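> I need the structure of the sequence given here:
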Amino acid sequence: MLQSLSIRDIVLIEALDLEFGSGLTVLTGETGAGKSILLDSLGLALGNRADSGLVRQGTERAQVTASFAAPAADGKLAATLAENDIEIEPGEPLIIKRSVKADGGSRAFINDQPCSATLLRTVGSQLIEIHGQHDDRGLINPSGHRALLDAFSGVEGTKVGDSFEAWQAAKTALEQAKQDQDAAEQDREYLEHSVAELAKFAPQPGEEQELALGRATMMKGEKLTGDLEAIRSAFDGSEGGLASLRAAARRLDRIAEDHPLLREALEALDRSIIDATDAEDKLNEAAHALSFDPQRLDDMETRLFDLRGLARKHRVEPDKLSDLLNELQIKLAVISDGGKALEGLEASLASAKKSYIAAAEALREKRSRAAKALDMAVAGELAPLKLDAARFETLLEELTEDHWNKSGIDRVEFLISTNPGAPLAPLGKIASGGELSRFILAVKVALAEEYGLKTIIFDEVDRGVGGAVASAIGDRLSRLSKGAQLLVVTHSPQVASKGVAHMLINKSLSGTVSRTDVSALDDEGRRQEIARMLSGADVTDEARAQADRLLEGV
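Have a look, this model is predicted:
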């Protein structure tokens, strides 16, 4: 919802600060007072082209600041801002600022963060719809008609969207599998040879390190064999050092009780025997570990050479050869079983497509019923708006399969005919701007639930009509404003009387300088302005009485 609008130095407006509330706000004033300037100012803030002609004569730049209520955290607008790295604190208003220099340069900001005019237009379109004689968006663009019809009917398209995504995923999986199958078929001979070679060799994880360590250990053993044998001989046999120590210990044990020093000597000798025994065990273990076997060494070197050669051939680390074998075996199995896998994927694709079509057709049936209901609802609004000869029809057309999407298989477009016998045509093809504005009003009233969070501006929707038709327009604007914020520029007293707020646009002349001002009217001011609209420059008592009757009927 638009909360405030601040304008500085735009054409005839020197400085203007306006506050807006919910419901229907009407803006009136004499012809030429500057209503279009107000809309041009707002359009500048919403991303329209920055025309240097908007800058008030004698000033360097013009600026417009528009403040809107905080966007819903889970809404489309919040998502748009997040996608473009525009930060906004929860609950804080959304403030748009746009300036244009007299030399044509312009700048734009959203909550004090610089942004492009393109982003500003995107954000603006999600905040406000402006409908004037030749400035129609929203309903004029068929791309949004399907969403409007769905909102009118309350249908939920999530199932269709999920089914479409599943169908596309199945299609992608099948295409990828076919590509993999074709590539694998081309590599069948290579795969069979490589699998056979690797399987025969049977590489093991960590084998390279084990072989290299074993070879190095055995080569060390060849060098150390002589020294180890000489050292071990000092321990072995009845004449060895360890046997002598044990014999001495036995003899000393028999006399150790004769003197304390002998007992200490025996204890020291026992410790030496234990250490010597441990040393002998370690020597035996080392001799076994370093045992040299020429044939075994040759086998280890051959295995290590072949292992590294295979790794270089397949461009992997030696420890990855076993993993490579598993991968190649799987690829070969895929080739052998590829037909069955493809059959399964094709069946999944057919099933996913069938599910999507079923969901889309069910949605299409709901849309068809909703289209008829919408046509009837709009038809009921046309006659009171002096469009009794007009027809409205919601076109529901099935798309070709290559255009099916997550929203279904339908194209939706609103068509109208304003003259008896004339063919139905898109909304934007109507020649009369007044008729188009009234037609849009009729459709918006029928679609009223869709506009609960939107600000809509109608510029002279009542042009060319009066009396009962103007009253009907006022009634419908009042109804539409129950669920949306409406700003209506009008020349009709019947429409003006329906507003919950009334702003008067006035142009004044000071010397040779013209200025446009806007003021909020109180009850008496509204009465006087509506009386002026009824009678012209000379406001009569009869006009005031008629104004009272219009205001009492609200």
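
> contacts, neighbours, all on C-alpha from now
OK.

> show me where the stretch 451-554 of the chain has strands.
455-459, 485-489, 501-510, 513-520 (DSSP state E, counting those that start in this stretch).

> give the buried residues for the longest one.
Neighbour-count burial for strand 501-510, with 16 or more other CA atoms under 10 Å as criterion, is recorded at 501-507.

> same thing with stretch 434-449?
Buried, per 16+ other CA under 10 Å, within stretch 434-449: 434-449.

> quick revisit: can you lay out the strands of the stretch 451-554 of the chain as TSV showing distance to Asp182?
TSV is the format used below for these (distance: least, CA to CA, whole Å):
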stretch	distance to Asp182
strand 455-459	57
strand 485-489	61
strand 501-510	72
strand 513-520	74
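
> relative to Met533, which of these is closest?
strand 501-510 (11.6 Å; CA to CA).

> quick check: angle from the closest one to strand 513-520?
160 degrees (axes from the mean of the first three to the mean of the last three CA atoms, to 10 degrees).

> one more to put side by side:
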Amino acid sequence: MLTHLSIQQFAVVSGAELAFGPGMTVVSGETGAGKSLLVDALSLLSGQRADSSVVRHGAARAELHGEFDLHDAPAAAEWLSAQELDNPDAPGTCLLRRVIHADGGSRAWINGRPATLAQLSSLAALLVEIHGQHDQQALLSRPSQLALVDAFGRTGPELAEVGQAARRWSALLDERQALLERGDVSERIEWLQHQYDELEAEDLAADSIARLLADHTRQAHAGDLAAACQAALAELTDRDGAALSDGIHQVRSMLHKVSDHEPRLGEVASMLDAAAIQLDEAAGLLERIGSDLELDPERLRELEERLSRVHELARKHRVSPDALHEQQASLAAELEALRGADERLRVLDQEIESARTVWREAAEVLGRKRRKAASELSRAASALIGELGMEGGRFEVQVEEQEGDRPDPQGTERVEFLVAANPGQPARPLRKVASGGELSRVSLAIEVAAQGLDSVPTMVFDEVDSGIGGAVADIVGRRLRALAGNRQVLCVTHLAQVAAQGHGHYRVSKAARDGITRSQVQQLDDAQRAEELARMVGGAELTEEALAAAKRLLADVDA
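Modelled structure (predicted):
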């Protein structure tokens, strides 16, 4: 709900502060006084583009401030929280500010933080709905029309079910597309399987590769190794064939006999014992190695062939030989995934068809409820159009079926509001209705018929009573007041019958000073309000008859 509006240096208004409460607030004034400037100010706070012509002559800039209470605007509060633009100093409120410079620049703020016009427009659409100007009429938007039909028909649960089914169907389609973008899965599987089979034919475990390299090296140098072993064994024996360890044992025995006289010789004897043992073990190992080193050309050829295959695979896969095992594991994993993808594609086709069926069934339920709501809204709004001075006119909600290749969370219906202002005329889209007054009254009829079911808490009607008078004007006023029972209503009017229905009243007047026209906005008390209604009834001259008529209008409202 709008609670405060500040206007500074805007058009012919040098400064105005307006406070608003719940219910219906009317704005009146002489023709040309600038009473619609309040609507213009709200339009600019709602993100409408502006130029320097709105800045009062001689001023550097125009400033507009709007303060809103968000207790009746949960959608706006949620938007602010999501955008991190909520007001920490005053939770539950929202401050909009717009500055238009005389040089053509413009800036906007939401709760003191700089904001783009797109952000301002998105937020204001959840706060204010302006009726009467084509470019500010929310009901001219087809998405808004569909939302109003859904609100009127209370299709929330059905719409949620369609949205959930659409998201499920869409997710499956996206998954299938991602799998298809991999290319021909069967060809990829065949190629990978060939690569895997080549690796599988070899033992590529790390320890196996290490043994292969060691066996090849040993077999390739078997002759040299055997000769070295024989030479070493020869060195470990004397000319008579006795082992060096025998001589070491003789030295140890000689030292042992005199070790009683020198204890340190016992340590030497122990060392010689160990050396003799090591020499015997070394000689034994040399003999075993020598016997194992059998020069086998056929074995060498086999090892070289296998080693060649391993190096060829390593070059082919661009990895080192010891990394071939990991490459094989990687190929196996991809093969498994692709085989799973191939199977997944077959399953996906079934799941997609099932999801499409679920969505269509949910959409059909939603569509039936929407068509019923459209018919009821058409009848109710058509009856109200006649009451509001468009006798014989009719309102229609045209429901169009459309279904694309992709799931739509909004269902298969799109609606268009049509209106025929006079009998015998074909109904045309509401957005093409030429008369601003007629458009405002049609909008009022729709809103009253829907009982303000859309979530926007503040509705502004500009010259909704244009071209009517008498009993029709009284009906328009009463309908606006009824609408104000569950929405805040601001109405710019020139008819006393409408103005009398307001819970609050502002008058806009103009005066020339020093050759410059200025407008002034004044909130009226009961006595001033009666005088203003009398002016609206009888013209510029305030007569007793006009004042009496104004008081009767006010009394009828109170009654």
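
> hmm, back to that, from the buried residues of strand 501-510 of structure 1, pick the one nearest Lys372 of structure 1.
Nearest to Lys372 of structure 1 among the buried residues of strand 501-510 of structure 1, with distances taken as CA to CA, is Ala501, at 36.2 Å.

> quick check: longest helix of structure 1.
helix 321-382 (DSSP state H).

> before we move on, back to that, helices - which of the buried residues of stretch 434-449 of structure 1 land there?
Using DSSP H, the buried residues of stretch 434-449 of structure 1 in helices are 434-446.

> and the two most separated of those residues?
It's Gly434 and Ala446 that sit farthest apart of these, by CA to CA, at 18.6 Å.

> how much space between the residue of structure 1 most remote from its centre and Arg215 of structure 1?
Using CA atoms, centre = their mean, the residue of structure 1 lying farthest from its centre is Asp258. It sits 98.9 Å away. Using CA to CA, to the nearest Å, Asp258 of structure 1 is found at 57 Å from Arg215 of structure 1.

> also Arg303 of structure 1?
Taken as CA to CA, the span from Arg303 of structure 1 to Arg215 of structure 1 is 11 Å.

> neighbour count for the two, which is higher?
Using other CA atoms under 10 Å as the criterion, Arg303 of structure 1 and Arg215 rank with Arg215 on top: 20 against 17.

> and that one, what helix or strand is that in?
helix 207-233 (DSSP states H and E).

> so which bits of that helix are buried?
Those would be 208, 211, 214-215, 217-219, 221, 228, 232, for helix 207-233 of structure 1 by 16+ other CA under 10 Å.

> mind putting the residues you listed into a markdown table with distance to Asp9 of structure 1?
Output for those, formatted as a markdown table (distance: CA to CA, whole Å):
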| residue | distance to Asp9 of structure 1 |
| --- | --- |
| Glu208 | 83 |
| Leu211 | 87 |
| Gly214 | 91 |
| Arg215 | 91 |
| Thr217 | 93 |
| Met218 | 96 |
| Met219 | 96 |
| Gly221 | 99 |
| Leu228 | 105 |
| Arg232 | 109 |
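
> what's the closest of those residues to Arg312 of structure 1?
Nearest member of the buried residues of helix 207-233 of structure 1 to Arg312 of structure 1, counting by CA to CA, is Glu208, at 13.2 Å.

> list the contacts of that closest one.
Shown in contact with Glu208 of structure 1 (CA atoms under 8 Å, 6 or more residues apart in numbering): 304, 307-308, 318-319.

> okay, these in CSV with distance to Asn111 of structure 1, neighbour count and secondary structure next?
Putting those into CSV (distance: CA to CA, whole Å; neighbours: other CA atoms under 10 Å; DSSP: H, G, I helix; E, B strand; the rest coil) gives the following:
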residue, distance to Asn111 of structure 1, neighbour count, secondary structure
Leu304, 69, 19, helix
Leu307, 66, 24, helix
Arg308, 64, 17, helix
Pro318, 60, 22, helix
Asp319, 58, 18, helix
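
> out of those residues, who's nearest Asp40 of structure 1?
Asp319 (73.3 Å).

> how close does that closest one get to Val334 of structure 1?
Taken as CA to CA, the span from Asp319 of structure 1 to Val334 of structure 1 is 25 Å.
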